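Undergrad: The sequence and its predicted three-dimensional model are supplied below.
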Amino acid sequence: MKSVTQPLYLGTAMALLAWSSGASAQTTRDADADGVAEQPGEADNAAALDTIVVTAQRREQDATRVPISIEVIGGEDIADTAISTLEEVTLSVPNFQITQTGLTTQTYIRGIGSGNDPAFEQSVAQFVDGVSYGRAQLTRAPFFDLQRVEVLRGPQSILFGKNSTAGALSIITAQPTDYLEAGATATYTDVFEGFEGQAFVSGPLADGLSARLAVRGLTENGYVFNTTKDRTEPRLDEIAARATVRYESGNFTATLKGEYSKFDVEGRNLVVSQDVATTEAAPGVPLTFATALTGAGLPGALQDTSFNYRRQADQDEFDNTEFYNGTFTTETDFGSATLTTVTGYLGYDRDTSVDLDFTSASILGGLTRESYEQFSQEIRVATDDSLPLSVIAGAYFEHNNLEYSDVTALGPNLANLGFGVIADIGAVRDFEQTSDTYSLFAQLQWRVADGFRIIPGLRLAIDEKTASRSLVARNGAFSFDGPLVTNPVPITVLQTALGFSLDNAVAGAGHDLNRSRSEKNIVPSLAVEFDVTEDILLFGSYREGYKGFGFGARSNNNTSFGFDDEEVSSYELGLRASLPGNRASFGVTLYRSTYSDLQISQFDGTVGFNVGNAGETRTQGIEANARYAIAPGIAINASAAYLDFEYLDFRRGNCAFGETPDGDVVGGVQLCDYTGRRGRFTPEFNVYGGLSVDKPLFGDLRLKINADASYTGEHNVHDNLDPAGVVDGYTIVDARVGVGGENWTIAAVGKNLLDERFRTYAAQVPFASNVGANTQYATASRPRSVAIQFQVRY
């Protein structure tokens, strides 16, 4: 394991570049978070930090006055450092992790997130311009031309609604300007053969009317080598466009935004990371999955069985998504109060194919079709927070519909493994869910005395859901509509050996489920704030939250369908402080959260996933961040987190390979007791440090440097908490060095400069356990890259 002090090495070296002479605009990674970028020469000679304006409490506030554990990344920094996904944001935000699995994207804050089931809403709620993006696939929505990203840790249920039990991401896109401006960025990354281009134009159209148009394109050839196809993967091809129009007249503002994006992927960054035998094929010959395949007449089907960024996959793998969104926002200022309405419509269509045996043999594959539509309406009123009693109150409605179909493709080479009776059959699942949410919310602020405020909040919500799921076996492994299987022999094998509850005519178990459910929730919160001085804020809070119940889309058995609400009770105590003159700022938050009925989706040990609820889980720890202006044009920032995570009552965990079951019996299968363990993605320590330099060189030339380093401690990434899934601590170092004039910059952008290679997710390879091998696949992190970037702006 690397030392936790290693991230400081680069910062120490870069600090030697700092010099204190010369006036310049102060820049940090959050410098433009309020959407107003300083021009060179505007800053005073005295070193000072920019004010970071956020809307974490649905009104504009200085980030140093927000009683929430918050991290902010400015849009300029996102563009400069070529951040193109939310996953890359995790570098600078401790206790925040995003990872790709074989099926979806998972987001975690403080170790709490949602599993693989596509019907799950997310424990980390995502909002873009005030509109909820509640599905995992929406974390891949367009990520460009942004004003800022706010990461809010801990429950945010009053103002952000349900499904924010772990926290919330608030993404604010760049807005139209009342002056003409335009810009373009081109980034070329040689090691991935990747090219990304972004451009925008913004300005007035008429009196009171302005508009902004932004576009983005990306192509990339990947970094994992598929020896079967003789190419690197995953290969990305993405396009996106966003148009925003704003109208302002007196006290009324209306903003209409529309966007479309298409992101296509060929291949995956999934590799077999280990193949450990527990038996012998012959004396002295370990029986691994690779040797078993060779003995079954499939020589060379699995060659790379260590974490070496090489894979063998023969299936035509793709992941194609089209996304669309329209948002209409109005604000009416009545002087002492502001009325805001946010109307949102969004959706996506997704088709995927993935090789699930991770070999060049046709053993197991998966096809999915997913379509999602959502309409939401929020109306809220916020009174002037300087009043003795102020309020933020409103109403929210959301309707969404999810249609999901998949095929578990049992390939023809299953015959080589002794399962010929079920070879070339597809288990076809169809799922549909319709959901409606109605809620009322209010948060009061009572100024009890000078510098002392009490802030109670309440949200009342009603959730209604109707879902159906069917599962049938069809002839033809890779087909959604092949003829139904009528032979009782393969149906019996599918049901008894693999746990499929089928709805075929001769099946015994049956699988044609239809259910409706409605629940009411009342969620309270209470916060207390005390201004020790004008520059020091103390706060304490108690918050409750919930993530709505639902129905599982991916289970193979008909006993795993519904799951209950996930609930949380959380206490926080914190301090926010800044030095006079805004030379430095500091924040620290202590927290303790207890979750009941944590929603889980876990691999069933064969080819399916079951949904359910864990009993009780506790997360607690401390988070801190600081910024300091060393001199004009030079600033450092740092953040750190300590996380203590424990399952207090969780007797329904899926057993790791070779683990003796000691938990509850569910569906006739005894599971394992996770009580007392840490969960996935729960490193004990996270540390981040960053340095920014913006100084004049000579003439109109300026030097701009950004250096970031983060340390993530040891943690388990395995779906079933297999000890082999523990990842050692690692340090990621990124840096950007640029030189430019008033309207242009050319820069080198380095990412993962120490070339750390680690698993971000791990799980069992299906069917390998049948031969007694502990064979795992893993998602491979991106290796080192250096890019050339050219920017122009007018």
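TA: Happy to help now that I have it. Numbering: from 1, shown residues only.
Undergrad: C-alpha from now on. contacts and neighbour counts both.
TA: OK.
Undergrad: And the helices in the stretch 201-350 of the chain, which stretches?
TA: Taking DSSP state H, counting those that start in this stretch, the helices of the stretch 201-350 of the chain run over residues 289-295.
Undergrad: hold the first one in mind and look at this next one:
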Amino acid sequence: MPTTAQVRLFSLQRRPLAAGLTLALAAGAQGQEQGLTLEEVIVTAQLRAESLQDVPISVSAVSGDKLIEANITNLEALTTYVPNFSMNQSGISNNITIRGVSSGINPGFEQSTGMYVDNIYYGRGQLARSPLFDLERIEVLRGPQPILFGKNSIAGAVSMVSAKPTREFEGSFTALYEVEEERQDYRLVLSGPLTDTLSGRLSLMYRDVEGPYTNTFTGDDEKQEEEMVYRGSLLWEPTEQLSVWAKYERSDFDDNGRNVELHQSIVREDLVGTGQGTDYITALDNFVGLANGVLGLQPPVDYSGDDGELNRVRGGNSDFHDNQSDVFVLKIDYDLGGLTLTSTTGYLEYEFQQDCDCDFTSATVFNALQDEAFEQFSQEIRVTSPGGETIDYIAGLYYQTNELDFEDSINVMDNSLLRILNPNFSDIRTRRFADQESDMWAAFAQVTWNISDTFRLVLGGRYSEEDKKATKTQVHFGPDDQPTPATDPTGQTPNVLWGLNPLFGAFSIEPYDTISGNRKEEEFNPLVTLQWDATDDMMLYATYVEGFKAGGFDIRSNGHPDPNVVNAQNLGRGLDIRGVFEFEDESAESFEVGAKMRIGDTAELNVAAFYTEYTNLQTSQFDGVLGFNVQNAGEAEISGVELDGRWLVTGGLTLSAAVAYLDFEYTDFKNNQCYFGQQVLDPGSVQPDGVTCDATGQRKEYTPEWTGSLIADYVMPLGDSLELRTTLDLNYSDPYTYNPTLDPRSEQDAFTRVNLRVALGAASGQWELAFVGQNLTDEDVVIYGGEAPLAGTLTGGTGIAYYKFLDRPATYALQGTYRF
């Protein structure tokens, strides 16, 4: 199974290709002498079952067995094994990144990386949280994939394939218990024939985690997770020409608490030693002491204090995240005398509710509630030629419609610390209502002209049209829970408190009546690929492709897009609360060359080099208080090299390795959000508006220069009936920035994580007992971070603290499997 590997571990950073070829050539020669054969990997990256070595795309494939063995339960855990790929959860968002390109924090976004489960598009970031369970494999396709996958897959695509019903009865039960987080994981799969032509499969999973964090305020372990997945599928094959597969899946996945804490509570560098600045945690302590002591506010402010250390100890309250999703898929394949007609029908819906204590402290300041409901229906019909002819092709039509209903609120409770600024900061709230509808259709085709036995020309194209409309409203409510008119905001107390008063405007949130918009976009994306079988064991390819990501509507912005609608000037902060509603489409031009090589019967080596230009990158920028505004970021150039290989060293030992090098540069990005203090520390970058800063020439967040891993799988017979199976993973990442402001204070250090699995089991595979250790080096890896909300307000702009989401620490689990 090809996975990733950090070739630095073999001193290949300076000469990866030459060293890799030397290793692979030696492997092939040795393997031929021993009579070994490396198992072939089959993928459907081009909607046909093909060998991975024949596909002219940079692809990483992770098998269902590897997902179970490595305890990979979500996309976030998968990132360890795939180069130039990451998935990050923040307090209010989920982002998938391929080759440094991702969407930002905004419910109006769809992902830049298209996620597909059984060919059904999962474009909403919330669906990236879905548990992974009972899959045949996951394929990660890097680079724009606009033709066969289509919808918005401008950075790449993640294709997940569910395990199908079998014609022979089989079943398995797997249980895992992890010590440090008290994690329990139970999985049951039953599959087999129901009649001569009908087979079924039933898959059940339950998972419960207490979490590695200690909450000093609630006394709980966090973040607590509970997941349940129920999946049933039927496969009906009445004739050799007809196959009908239907799947229904229900997922419930809930969290309590968060894996976040405050760190780096600092005074702005130019004020250090002057006595003029206050760091955020000190300011919090002082404000709570003043509120409860000198002023004696009633009810008092509850507060347990924060230590400011990165140690998985936090204060916080009222955090939860509840999700429910339902998915139905119907796939029909019919053989038309060599041609295959395929119909794929999909329906999915989800609802989620969350309460974010988004000041990330135990002090009662404010909380943010969010409620989102989504429905999607899609239909694809395509025809596929049999293959192996002079002209091979895939062509089809696609239709999709969806509806999004969104509501969130920011609530200041009756015991909020903000009463120290104004006693009316008590029992008030602001609510945002938004909905969005989309209808789109597309026609696509990909044709392969087999010019000779060794040379092929692939031409592809996709034409799509999308109609999208949305509305949004922002309303402030007073203690009587009655809405306050948006007109004449300076005369209404709630409006003053939420951001329009020069003395007490702490939130910079502007009320407005309903605004609406409509967009219609038409786009054609081409693809040209040349393939050459240079030898029987080496395929070379070169690809040019254009990608596209549709524009849309900003749901998270806290201001009206027209500053003349209401008098929104916040004089005390020097900010104009001008919001955003509509943002433009994003486009890409990408060039990729690569080689897929078989070296003897026991080794493979794949290399891909790419260069991509992005225009109008869609980014989401924190407004420095509580809002996020979508901006089109101008232009970026991305280039790099990806290399992976496998070597069957002996009959029991397989080495898998890969490395990724990434160079990312904003070539035109003058409107990035300034990081804390940048206006003072780097005034030359500040734009005329005083709010944005020029990031031209900078790297984007989540773009480490080198990443990868090395995996060793070893199977040792113990007599005739037992086997000892050992897997050792080494996963490396260079330093990277994780803050969208590109704050140089927000850098993750380089790290190497070590995972180990040692299993004893029957040689037949009937049973197995394993030890699973993950992140045994106990690396602290920040997966998301930013400036603590309202820190600038409470410190008068002189200090800050950063919130940081940490990945899991070292964990140790026992896993047992019984197959029948």
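TA: Arrived safely. If you're wondering where the values come from, they're calculated on a predicted model, not measured in any experiment.
Undergrad: overall similarity of the pair, as a TM-score.
TA: Put the two chains on top of each other and the TM-score (TM-score structural alignment, normalised by the length of the first structure) is 0.91; 745 aligned residues with a C-alpha RMSD of 2.1 Å.
Undergrad: what sits up against stretch 640-651 of the second structure?
TA: Under the contact criterion C-alpha atoms under 8 Å, 6 or more residues apart in numbering, stretch 640-651 of the second structure has outside partners 1-5, 17, 24, 27-28, 30-31, 34, 36-38, 58, 83, 602-611, 654-663.
Undergrad: separation between residue 83 of the second structure and residue 234 of the second structure?
TA: For residue 83 of the second structure, the distance to residue 234 of the second structure equals 35 Å [C-alpha to C-alpha, to the nearest Å].
Undergrad: actually residue 620 of the second structure, not the one I wrote
TA: Counting by C-alpha to C-alpha, the gap from residue 620 of the second structure to residue 234 of the second structure is 42 Å.
Undergrad: Ok, residue 638 of the second structure next?
TA: To residue 234 of the second structure, residue 638 of the second structure is 44 Å away according to C-alpha to C-alpha.
Undergrad: quick one: furthest residue from the center of the first structure?
TA: Computed with C-alpha atoms, centre = their mean, the residue of the first structure farthest from its C-alpha average is residue 283, at 47.5 Å.
Undergrad: neighbour-wise, which of residue 83 and residue 234 of the second structure wins?
TA: More crowded of residue 83 of the second structure and residue 234, by other C-alpha atoms under 10 Å: residue 83, with 32 against 23.
Undergrad: Which position in the first structure pairs with that one?
TA: Matched by TM-score structural alignment, residue 83 of the second structure corresponds to residue 94 in the first structure.
Undergrad: OK, contacts around that match?
TA: Residues in contact with residue 94 of the first structure, defined by C-alpha under 8 Å, 6+ apart, are 623, 639-641, 686-688.
Undergrad: re earlier: report the buried members of the contacts of stretch 640-651 of the second structure.
TA: Buried members of these, counted by 16 or more other C-alpha atoms under 10 Å: 1-5, 17, 24, 27-28, 30-31, 36-38, 58, 83, 602-611, 654-663.
Undergrad: which ones among those are found in strands?
TA: The strands, defined by DSSP state E, take in 603-611, 654-663 from these.
Undergrad: tell me the contacts of the most centrally placed residue in the first structure?
TA: Taking C-alpha atoms, centre = their mean as the criterion, residue 107 is the residue nearest the geometric centre of the first structure, at 3.6 Å. Residue 107 of the first structure sits next to 96-99, 113-114, 122, 124, 136 when contact means C-alpha under 8 Å, 6+ apart.
Undergrad: how does it look with 10 Å?
TA: 86-87, 90, 96-100, 113-115, 122-126, 136, 139, 166, 681 (C-alpha atoms under 10 Å, 6 or more residues apart in numbering).
Undergrad: Now, those that are in strands?
TA: Using DSSP E, the contacts of residue 107 of the first structure in strands are 96-100, 113, 124-126.
Undergrad: now the residue in the second structure that residue 686 of the first structure lines up against: how far from residue 807 of the second structure?
TA: By TM-score structural alignment, residue 686 of the first structure lines up with residue 707 in the second structure. Counting by C-alpha to C-alpha, the gap from residue 707 of the second structure to residue 807 of the second structure is 17 Å.
Undergrad: quick one: which of these two has more around it?
TA: Taking other C-alpha under 10 Å, residue 707 of the second structure and residue 807 do not tie; residue 707 has more neighbours (31 against 20).
Undergrad: For my notes, confirm the more buried one occurs in a strand.
TA: Yes: with DSSP: H, G, I helix; E, B strand; the rest coil as the criterion, residue 707 of the second structure is located in a strand.
Undergrad: is it true that it touches residue 731?
TA: Yes: when contacts are counted by C-alpha atoms under 10 Å, residue 707 of the second structure is listed as touching residue 731 (7.8 Å).
Undergrad: In space, what's closest to the aligned residue in the second structure for residue 738 of the first structure - neighbours in sequence excluded?
TA: Counting by TM-score structural alignment, residue 738 of the first structure lines up with residue 759 in the second structure. Closest residue to residue 759 of the second structure apart from its sequence neighbours, by C-alpha to C-alpha, 6 or more residues apart in numbering: residue 770 at 3.9 Å.
Undergrad: cool, and residue 429 of the first structure?
TA: Nearest in space to residue 429 of the first structure, with sequence neighbours left out and distances taken as C-alpha to C-alpha, 6+ apart, is residue 471 at 4.4 Å.
Undergrad: The aligned partner of the one you found in the second structure: neighbour count?
TA: By TM-score structural alignment, residue 471 of the first structure lines up with residue 474 in the second structure. Neighbour count for residue 474 of the second structure, taken as other C-alpha under 10 Å: 24.
Undergrad: I figured residue 474 of the second structure hits residue 498, correct?
TA: No: assessed by C-alpha under 10 Å, residue 474 of the second structure is found out of contact with residue 498, at 11.4 Å.
Undergrad: what sits against residue 517 of the first structure?
TA: 435, 463-467, 549-551, 562.
Undergrad: where does the aligned partner of it in the second structure fall, helix, sheet strand or coil?
TA: Using TM-score structural alignment, the partner of residue 517 of the first structure in the second structure is residue 519. State at residue 519 of the second structure, reduced to three classes by three-state DSSP: strand.
Undergrad: gap between residue 519 of the second structure and residue 583 of the second structure?
TA: Distance of residue 519 of the second structure to residue 583 of the second structure, computed by C-alpha to C-alpha: 10 Å.
Undergrad: same deal with residue 10 of the second structure?
TA: Computed as C-alpha to C-alpha, the residue 10 of the second structure to residue 583 of the second structure distance reads 45 Å.
Undergrad: Any chance you could list residues touching both of residue 707 and residue 731 of the second structure?
TA: Taking C-alpha under 10 Å, 6+ apart as the criterion, residue 707 of the second structure and residue 731 both touch 4-6, 80-83, 751-752.
Undergrad: Alright, I will stop here.
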